[in-house]
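A.B. asks: pasting the sequence and the predicted coordinates here, then a few questions.
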Amino acid sequence: MSASLADRLAAAVETGMARGRDDLARLVALRSVANPAIEPASECAASAALVASLLAEAGVDGVEQIEAPDGSIAVVGRSTGPADRPCVLLYSHHDVVPAGDHDAWSTPPWELTERQGRWFGRGAADCKGNLVATLLALRAVRSVLGEWPLEVAVVCEGSEEQSSGGMEALARERPELVRCDAFVLADTGNVELGVPTLTTSLRGTGSVLVTVRTMAHPAHSGMYGGAAPDALQSLLTALASLRDADGETTIDGLDHEGTWDGAEFDEERFARDAAVVPGVAPLAGGRGGAGVADRLWARPAATVLAIDCPPVSQVTAAVQGEARAVVNLRVPAGTDPKAAQELLVAHLRRHAPYGQVEIRPVSLGQGFRARTDGPGYAAMSRAMERAFGREVVTAGQGGSIPLATALAEIVPDAEVMLLGVEEPASRIHGPDESVHPDELRRTALAQALFLVELAGLDPDAEVGP
């Protein structure tokens, strides 16, 4: 009995879901944090070996594990297709962020656990869930067609969460590993469960470490307070100047009036997703009546990530002689992050009222804006709409994926598409990270449909059993 190619692919993905869950459980069980100070390096090595085995079993040829310049292990492979067909590269990463406080988890972080219709575990969504969706898509295409309809390359990075640039450096050293006509970077997600989303914009980023010194050591607040130059107060004054009363980032000389032209982000949903406490609202409004999406994806955002000063549990009556903080700056695509970081440095120096101010850049990442006018983007939009049963929306991503910019430089003619199984309830990077199996299934089917569509095959054409 014949059925359409799309129906055959959907059935193959559905059949593969049980295997996909098993694969995800095996991957989640490996504590692949690419930092040997947190988890043993053997865990990342075991993770890379498992990824290589799974990709080879899915039919990818030439799978190999390659040590990147930062010491991490990337898994790559490439299968040829008909000579006149394009090449697609499917990207994900097998490293994860640390689990953090295990007591903050409802279930063990390194054990895939099903609860309330979701699968919980560190990396269940970011990014091992994305890898499993890609595996499901590859198996479905092979089982239905019996061959690759186009050239398929895979790259699974081993240190993305560390921002150490291992895969970027490897791609620049060996550009043949990333040669393709279209990149599918499975490392983002949907604005809402069941809403197919293509990420078209990534923020650039830069962090600085600012230190204020005023005295050689703390001074008793009873004897010296009032006249002693308080380093902590000076630092707090400078940090407070980074935002206005509406919460708008107001770094001297940095544009903060951009507007987002894609999908809006509903304030109530954002408040739920971000777990904003009752009586507090998202930071919207202000200049031009900015919405949540404007603040997230079209305007700069300065965030104080950490402050070194005495904790309340160790309070003493002393004026501080030194205090320091890490400030992270996110800027919209199209803004030079280095220039923005320099403006941040100048701003902090200018607004610290007294003391010796030392500021050191600690990270820098370029933003990214995807092309949306190519055949790959059109094929992916159709594939996602068919898989999800509703129209695709576009969104920005608050985070940065430096590799996206690097790949666009290394293979400038290739299209870059960003998608994934993540959605707000996934709580990536936090306790109780999870993935919804329906999102995994739909994303897998979208990738399978994309592969056949880009190869020039008609998803509605009937194929035999």
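C.D. replies: Cool, the structure landed.

A.B. asks: could you use CA atoms for every contact and neighbour count after this?
C.D. replies: Will do.

A.B. asks: how about the helices of the stretch 251-400 of the chain, start to end?
C.D. replies: If DSSP state H, counting those that start in this stretch is used as the criterion, the helices of the stretch 251-400 of the chain fall at 267-273, 292-293, 337-351, 375-388.

A.B. asks: and here's the other structure:
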Amino acid sequence: MTDPTNHASAEPTTPNADAIRAAVDSAFPGVVAELGRLVRIPSVSWPAFDPAHVAESAEAVAELLRGTGVFELVEIRRAPVEDGSELGQPAIVARRAARNGRPTVLLYAHHDVQPPGKDEDWDTPPFEPTQRGDRLHGRGAADDKAGVMAHIGAIRAFAEASGDFDLGLSVFIEGEEEWASRSFGNFLRENRELLEADAIIVADSGNWDIDTPAITVALRGAVAFNLRVETLAHASHSGMFGGAVPDAMLAAIRMLGTMWDAEGAVAVEGLTSAQLDIPAYDEAQLRAEAGLLEGVSPIGRGSILDRIWAQPAITVTGIDAPDVANASNTLIPSLRVRISARIAPGQDAGEAFEALRAHLEANAPFGAKLGFEDVDRGQAFLVDTSGWAVAETRAAMAEAWGKPAVDTGVGGSIPFIAELVEEFPGAQILVTGVEDPDSRAHSPNESLHLGVFKRALLSEALLFGRLNARGA
């Protein structure tokens, strides 16, 4: 997280750079069309959705990888989830062995997507890719089917420009990243020989803006769980007993509000903050990028990016309770809420969950009974930027974008990166992506800026060219 002017590269031009650029230019319309075909597949990995769509998406991606003609193996595989109760969603693996001392690069992305939400919240149908100006709209258009196609497009362009090449390539396109990557660790262990690499490119992040590339070097961790709140053995008429007995909604509202102070900063003892080098980012930029309504103030304390990158955050993302259309005059005996917390780099996710549990139990009003269910924990991550892979990536990005990359943090989480580091401790990790501040990943009207997409694809193809010219 330093000023972008600090990273201008003096490295020489990538070998075959002109040929790689020409290959990207000529193939790009077709790559966008193929991305559109992937977006049309509603590959939501959540349990309530049809898994056949995820399987269809996996097969489509596998066919695209086979079509590159560069891999010795392309297969769809599944691994057991963490508790062994079932198999995870289908993922795609591919491998081309390195030759003549060249390094091997593992390319990661995911082909599953978030649920679309309500159709009426979208300006265009969520699974009908629609180009409006420079942006392609649709669920998964940015997160992360564009990451999948950036890898595939870069492989094609590099191979076309280079002919036969010595660089080793492995590919892992996951099918359940949006549902907590529950089989990720087992998948890595079962496919370790296929996936082992000198450098790993995780194409699931964003860029500083539509004109400036970024390398993500800090990620917050995540803790999410369902909280059940119970106060009554059964529902009762609110007129008969209201004012004498607490219902679950009253208890939940009182308790949840204690997790933040009057400024909206997290007020849970035991959740920590990190010390990071934060670039300039003002309130006007926050308002423009986040869609903050006029008259509504930001929350928290410290610089804005410090709040997003280096401090914890807590969000209530769902409540199971009667909706307004079915709201009767009833005291609700129990309800369930989904709590999603982001954890600052440097704090263990298990430790953070225990801090949240202790806070809620200490602040449960009226003796309300609490239950903690479906707990997910994901570790935060800090990238080591000192290796050759980061240096080569900076040089490729500067060449493709015409300006140096910014080191950024991300308020979101990619918990599986810690698992990659554990399984492949000698590999250098690169977190890149195709998104920009207006991509609205996970939200209605998700979109991909096609200029950003093309430059990200070109950056990766140029990186392959640079790595093919060096020893391991």
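C.D. replies: Nice, thanks for sending it over. Bear in mind that the values here come from a model prediction, so they are computed numbers and not experimental data.

A.B. asks: that older thread, with mean neighbour count and distance to residue 446 of structure 1 added, can I get the helices of the stretch 251-400 of structure 1 in CSV?
C.D. replies: Listed next are those as CSV, based on neighbours: other CA atoms under 10 Å; distance: least, CA to CA, whole Å:
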stretch, mean neighbour count, distance to residue 446 of structure 1
helix 267-273, 15, 25
helix 292-293, 22, 26
helix 337-351, 19, 33
helix 375-388, 20, 5
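
A.B. asks: which ones are touching residue 168 of structure 2?
C.D. replies: Taking CA atoms under 8 Å, 6 or more residues apart in numbering, we find residue 168 of structure 2 in contact with 95, 96, 97, 98, 99, 102, 103, 104, 105.

A.B. asks: can you do 7 Å?
C.D. replies: Residues near residue 168 of structure 2 by CA atoms under 7 Å, 6 or more residues apart in numbering: 96, 97, 98, 102, 103, 104, 105.

A.B. asks: check residue 221 of structure 1 too.
C.D. replies: Neighbouring residues of residue 221 of structure 1 by CA under 7 Å, 6+ apart: 317, 318, 319.

A.B. asks: name the nearest of those relative to residue 292 of structure 1.
C.D. replies: Distance to residue 292 of structure 1, by CA to CA, is smallest for residue 319 among the contacts of residue 221 of structure 1, at 38.9 Å.

A.B. asks: thought that closest one was touching residue 230?
C.D. replies: Yes - counting by CA atoms under 7 Å, residue 230 is a contact partner of residue 319 of structure 1 at 5.6 Å.

A.B. asks: please spell out the ChimeraX selection for the buried subset of the contacts of residue 221 of structure 1.
C.D. replies: Buried residues among those (16 or more other CA atoms under 10 Å), as a ChimeraX selection:
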select :318,319
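
A.B. asks: got TSV for the contacts of residue 221 of structure 1, with distance to residue 136 of structure 1 too?
C.D. replies: Below are the contacts of residue 221 of structure 1 laid out as TSV (distance: CA to CA, whole Å):
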residue	distance to residue 136 of structure 1
317	61
318	60
319	60
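
A.B. asks: how about residue 241 of structure 1, what's its match in structure 2?
C.D. replies: Counting by TM-score structural alignment, residue 241 of structure 1 lines up with residue 258 in structure 2.

A.B. asks: quick check: angle from the longest helix along structure 1 to helix 375-388?
C.D. replies: Criterion DSSP state H: the longest helix present in structure 1 is helix 5-28. Using axes from the mean of the first three to the mean of the last three CA atoms, to 10 degrees, the inter-axis angle of helix 5-28 of structure 1 relative to helix 375-388 is 90 degrees.

A.B. asks: how far does helix 5-28 of structure 1 sit from its chain's centre?
C.D. replies: 23 Å (CA atoms, centre = their mean, to the nearest Å).

A.B. asks: check stretch 273-287 of structure 2 too.
C.D. replies: Using CA atoms, centre = their mean, the offset of stretch 273-287 of structure 2 from its chain centre is 20 Å.

A.B. asks: just stretch 162-170 of structure 1 next, same as before
C.D. replies: Chain-centre distance of stretch 162-170 of structure 1: 14 Å, with CA atoms, centre = their mean.

A.B. asks: any idea how far residue 61 of structure 1 is from residue 397 of structure 1?
C.D. replies: To residue 61 of structure 1, residue 397 of structure 1 is 33 Å away according to CA to CA, to the nearest Å.

A.B. asks: more neighbours: which of the two?
C.D. replies: residue 397 (23 against 17; other CA atoms under 10 Å).

A.B. asks: alignment lookup: that one to structure 2.
C.D. replies: Aligned by TM-score structural alignment, residue 397 of structure 1 pairs with residue 410 of structure 2.

A.B. asks: what lines up with residue 315 of structure 2 in structure 1?
C.D. replies: Per TM-score structural alignment, residue 315 of structure 2 is aligned with residue 303.

A.B. asks: brilliant, that's me finished.
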